[in-house]
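J.: with the sequence up front, the predicted model follows.
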Amino acid sequence: MKRIALLFLLGLCLQVSAQKNYQRGLVVLTNGDTLKGWIDYRNWHVNPTSFGFKQDSLGDNVRQFTTTDISFFQVAGDKYLKAFITKDMLPVDFGNLASDSAENQQTDTAFLRVLVEGPVLNLYEVYDFKPHYYIQDSTKSYRELTYKCSWDEVNNRVKTRNYFHSELIAYLTLQPRYDKKLTHQIEHMGYTDKEIAKAVAALNGLTGQSVPYVSNNNKKSLSFYAGAGAIYSTMTFSGDDPYLKAFDFDWKTTPAIMAGVELFSVRNFSELSFRLEVAYSSIGYKTDNLVKRSGSGTDTVHYEIKQRNFTPSATVLYHIVRKEKFRYYIGAQFAVNISRYPANALTAKHQYTTYPSKIDNYLQINNDWPVVNIKTGAIINRRWDVSITANVWGSSVKTDLMHNTVKQYALWLAYHFL
């Protein structure tokens, strides 16, 4: 059953990646008309060439837009502008480098993601198999910032050329105030959206004018949450102990509290999120009138365990449904119960004597023991999180004589502080 559950979880994650994800947005047609509605936003890593659009979020009338139909669109905090560009298509990954003298230019009409808009330079990004960054000055033409990696056949080594450093510094020298600190920043930055956008925004700021738009390139966000729930739990034993062989506790319900932080991606991979969480619970197990018949008579046994758990965990979640105000997820959780036992006592009343036997700390129960769970739930209005956690594996006793299995199901209600 454990293997089936894990295979089901993996298969489900692989089959739902093509789902629709309509979010509020707007498009500007090539004739200048503006349409507001819902765009099928796929958290694009590679710049889109087309997308679905509908003006009614509940309707089925979907229009497919391409670069032929529109000149601009905006969705999920990102702006995309249609432009005719020339791209450097030489690879930059070390496994496929071309020779130092190679050239490969390609023209394209593409949707450029807007990174910065300002009085000196606008900055855009196109990603196909590698990132391309374009600047636009007062001439309104698009110029690719040049970054090349090639194989130097003469010296038998990789050659990297950061031409984009000097291309940006050329605009810096034209400003009324020359910023040496910004020059140093540009000379040492990498070819990434975060570093280049930060430098271009700072360059625009030297004019003393406001920078009207800087995209949010922080692709990861944190969400703190806290909540409470109820845990439904049982414990069963197996082994050769004369009292606890084939012994099990009845199902018990106990309240619990938890708090944590969720790491998720605003763009590109928002279907996945990761959680670090801590929970606290206190549960008591006990049973009466367990009778053990032996050659010496019948014993009536009372056994009680009180357990307090502090449980840190790590969880990976796949968001199957990803709507603006509703998300449904499923995932796997690995946790460690850090447990303390105020009670761990067995009392046996013997048929042959009036005095019962009481043994404290009867079992050697582990203070720290791992748990594997499957978790599923829904986030409503981006804040309310209702979830169920089911135990796949967990054991707190494992000796040569005895072994136990702990089964737990938990219902949680949490609130995300956005």
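T.: Alright, I've got the coordinates.

J.: switch to C-alpha atoms for all contacts and neighbour counts from now on
T.: Fine.

J.: I'd say residue 285 and residue 305 touch.
T.: Yes: under the criterion of Cα atoms under 8 Å, residue 285 makes contact with residue 305 at 5.1 Å.

J.: could you check how far residue 376 is from residue 84?
T.: As defined by Cα to Cα, to the nearest Å, residue 376 lies at a distance of 45 Å from residue 84.

J.: scratch that, residue 249 is what I was asking about
T.: The value you get for residue 249 to residue 84, if Cα to Cα is used, is 71 Å.

J.: for those two, indicate the residue with more neighbours.
T.: Set side by side, residue 249 and residue 84 give different neighbour counts by other Cα atoms under 10 Å, the larger being at residue 249 (19 against 13).

J.: now the more buried one: closest residue in space that isn't a chain neighbour?
T.: residue 235 (5.4 Å; Cα to Cα, 6 or more residues apart in numbering).

J.: wait, a strand at the one you found?
T.: Yes: according to DSSP: H, G, I helix; E, B strand; the rest coil, residue 235 belongs to a strand.

J.: check the gap between it and residue 201 for me.
T.: Using Cα to Cα, one obtains 60 Å as the distance from residue 235 to residue 201.

J.: quick one: which of those two has more around it?
T.: In this view residue 235 and residue 201 are compared by other Cα under 10 Å, and residue 201 has more residues nearby, 24 against 19.

J.: that one reaches residue 119, doesn't it?
T.: No: with the criterion set as Cα under 8 Å, residue 201 and residue 119 do not qualify as a contacting pair; they are 9.8 Å apart.

J.: list the contacts of the residue most central in space within the chain.
T.: When the chain is reduced to its mean C-alpha position, the nearest residue by Cα atoms, centre = their mean turns out to be residue 273, at 1.7 Å. For residue 273, the set of contacting residues under the criterion of Cα atoms under 8 Å, 6 or more residues apart in numbering consists of 262-265, 316-319.

J.: next up, a structure to set beside the first:
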Amino acid sequence: MKNYFKLPCLAVFAIPFTLKAQTNFKPGYIINLKGDTLKGFVDYREWERNPASVNFRTTVNSATEKYTVENSQGFALTGYEYYERFTVRISQQTVDVTRASTEAMDSASVVNTVFLKLLTRGDKISLYSYSDEIKTRFYIKEKSGVPQELVYKLFFNESGSLQTVNRYRVQLQYLVQKNNIDDAGLSQQILKAEYNEHDLLSIAKKINGDKGHSFTPKSNGGKQFFVGTGVNYSTFKFTGSSALFPGMTENSILPQISAGLDLFFNNNTRVVYFRAEVSLSGNSFSYPPTPIATGSSTPATATLKINQYTFSVTPQFIYNFYSQDNFKIFIGGGARFNISKYNNSNFVITYGTSSSSTQNYPEFRSMGVSIPLKAGVTINNKLEFNAGYTFPLSIVKAPYLSSLAICGLGVNFLFGK
């Protein structure tokens, strides 16, 4: 019976080593060097940095082609993200406080051809962003011209105080004046604007008025609820030199029910997300009559019955290392906070024909924290099959040491988009 549970667990956790890198093709298009639009499917990733290349298919199952700044003018994932090729000057000064320069006029920069991410476009200006290993920068492009970086710098002055150069506010105010926009509220907004997408996108939209169009989804976040059921195979033993029932391991097979919430950092890719799960489970262990030493000349045996009921709260992170629209394979882990109750747990010592019984002996822990790992597959974003392993946890108080490990199989029903 033991292998019926452990083998599926081991098989699921071995899957990551047998699969190729994930793909996540979404409807989109490529703009080739001639300016033609090639419709098809673009491999969508959670890009923390602007991509230097993308994979493209004309149909979902066709051969994959690679497009870069050398053979395309841009690409898009329809409704998600849009990128255009430009040759721009890219500042190299960090905005990391721990690595900030001591030179106020540090003007180190490079000229490179890259894909800029389009955030909004209007009849007056367009706003772009570019992120690499150094920082995120924002660019403004007027209707005729090339994108210009909005300047933001950090540096330490001679006295060691951190100073900021917010030239981007002057650049934006200039555009307001150049376009004859009479809006005192907009000017105040620019004076208070931080160097981030939210603030700069809001200002760019107001400069364009009603003739602007955003190219960013309203929200990348998402959520789904789930309920689940499963079965746990638990192993329990006493450990240490003074162990009760030395060398003996007892097993328990009982069901578990669970429910929870998944929070997606990027609902379009769902590569990494946070899961909050609550569950109710139980264990039942029964040690058979076992000879023990009591110091008496009369032979004695001991038996032990443990009935444990546990309510758990498990925050965890899940990673879909293989992802298709209708099929995903994941692995995850976190911390499991347990509250346990022990009913009718009974330790019995028998001397010949007489016996003595002690309730709730040895003394059990009512609270504990264990480390779970989980892996499985998600089908059609509606059904999840999973296998989990919880590392050994001691549930008995001193002077005894113990080990409780759990291997589980389960299914979750997912509710959400």
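T.: Done, it's in. Because the structure is a prediction, the values reported are computed rather than measured.

J.: one step back: now the residue nearest to the centre of structure 1: closest residue in space, sequence neighbours ignored.
T.: According to Cα to Cα, 6+ apart, the nearest residue to residue 273 of structure 1 is residue 264 (4.4 Å).

J.: which element, helix or strand, includes the most far-flung residue of structure 2 relative to its centre?
T.: Relative to the mean C-alpha coordinate of structure 2, counting by Cα atoms, centre = their mean, the farthest residue is residue 297 (62.2 Å). Per DSSP states H and E: residue 297 of structure 2 is located in neither a helix nor a strand.

J.: re earlier: now the residue nearest to residue 273 of structure 1: how far from residue 315 of structure 1?
T.: Counting by Cα to Cα, the gap between residue 264 of structure 1 and residue 315 of structure 1 amounts to 12 Å.

J.: now the common contact residues for the two.
T.: Contacts common to residue 264 of structure 1 and residue 315, judged by Cα under 8 Å, 6+ apart, are residue 274.

J.: what about residue 158 of structure 2, how many residues close to it?
T.: The tally of other residues near residue 158 of structure 2 (other Cα under 10 Å) stands at 10.

J.: what distance do you get for it to residue 103 of structure 2?
T.: Shown here: residue 158 of structure 2 relative to residue 103 of structure 2, a distance of 9 Å by Cα to Cα.

J.: ok so residue 169 of structure 2 is a helix residue?
T.: Yes: secondary structure assignment places residue 169 of structure 2 in a helix (three-state DSSP).

J.: surely it touches residue 193?
T.: Yes: the criterion here is Cα under 8 Å, and residue 169 of structure 2 meets it with residue 193 at 7.4 Å.

J.: the two: which has the busier surroundings?
T.: residue 169 (21 against 17).

J.: now check structure 1 for the residue matching the more buried one.
T.: Under the alignment (TM-score structural alignment), residue 169 of structure 2 pairs with residue 165 of structure 1.

J.: tell me the contacts of its match?
T.: Under the contact definition (Cα under 8 Å, 6+ apart), the residues listed for residue 165 of structure 1 are 186-187.

J.: so how far is residue 94 of structure 1 from it?
T.: 21 Å.

J.: go on, residue 368 of structure 1?
T.: Using Cα to Cα, which is the criterion applied here, residue 368 of structure 1 is 46 Å from residue 94 of structure 1.

J.: for burial, what's the neighbour tally of residue 23 of structure 2?
T.: Using other Cα under 10 Å, residue 23 of structure 2 is surrounded by 17 other residues.

J.: thinking it is in contact with residue 324, fair?
T.: Yes: between residue 23 of structure 2 and residue 324 there is a contact at 6.4 Å, judged by Cα under 8 Å.

J.: ok so, going back, now render the contacts of residue 273 of structure 1 as a markdown table, adding secondary structure.
T.: As requested, the contacts of residue 273 of structure 1 are exported to a markdown table (three-state DSSP):
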| residue | secondary structure |
| --- | --- |
| 262 | strand |
| 263 | strand |
| 264 | strand |
| 265 | strand |
| 316 | strand |
| 317 | strand |
| 318 | strand |
| 319 | strand |
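
J.: and in structure 2, which of those residues remain?
T.: With both residues aligned by TM-score structural alignment, their matches' Cα atoms under 8 Å, the contacts of those that structure 2 also has are 262-265, 316-318.

J.: ok, so of the residues you listed, who is nearest residue 331 of structure 1?
T.: Of all these, the one with the least separation from residue 331 of structure 1 (Cα to Cα) is residue 317, at 4.2 Å.

J.: what's around the closest one, how many residues?
T.: Residue 317 of structure 1 sits with 23 neighbouring residues when counted by other Cα under 10 Å.

J.: list the residues that contact the equivalent of it over in structure 2.
T.: Matched across to structure 2, residue 317 of structure 1 falls on residue 318, judged by TM-score structural alignment. In this structure, residue 318 of structure 2 makes contact with 272-275, 330-333, judged by Cα under 8 Å, 6+ apart.

J.: now do the buried residues in stretch 170-181 of structure 2.
T.: 171-173, 175-176, 181 (16 or more other Cα atoms under 10 Å).

J.: would you format these as CSV with distance to residue 358 of structure 2 and secondary structure included?
T.: Conversion of those to CSV gives the following (distance: Cα to Cα, whole Å; DSSP: H, G, I helix; E, B strand; the rest coil):
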residue, distance to residue 358 of structure 2, secondary structure
171, 80, helix
172, 79, helix
173, 81, helix
175, 83, helix
176, 83, helix
181, 85, coil
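
J.: do a quick rundown of the strands in the stretch 101-250 of structure 2.
T.: For the stretch 101-250 of structure 2, applying DSSP state E, counting those that start in this stretch gives strands covering 109-121, 125-131, 136-142, 148-150, 153-156, 162-165, 213-214, 222-239, 249-264.

J.: and these as JSON lines, adding distance to residue 186 of structure 2?
T.: Putting these into JSON lines (distance: least, Cα to Cα, whole Å) gives the following:
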{"stretch": "strand 109-121", "distance to residue 186 of structure 2": "17"}
{"stretch": "strand 125-131", "distance to residue 186 of structure 2": "15"}
{"stretch": "strand 136-142", "distance to residue 186 of structure 2": "17"}
{"stretch": "strand 148-150", "distance to residue 186 of structure 2": "17"}
{"stretch": "strand 153-156", "distance to residue 186 of structure 2": "23"}
{"stretch": "strand 162-165", "distance to residue 186 of structure 2": "20"}
{"stretch": "strand 213-214", "distance to residue 186 of structure 2": "18"}
{"stretch": "strand 222-239", "distance to residue 186 of structure 2": "32"}
{"stretch": "strand 249-264", "distance to residue 186 of structure 2": "34"}
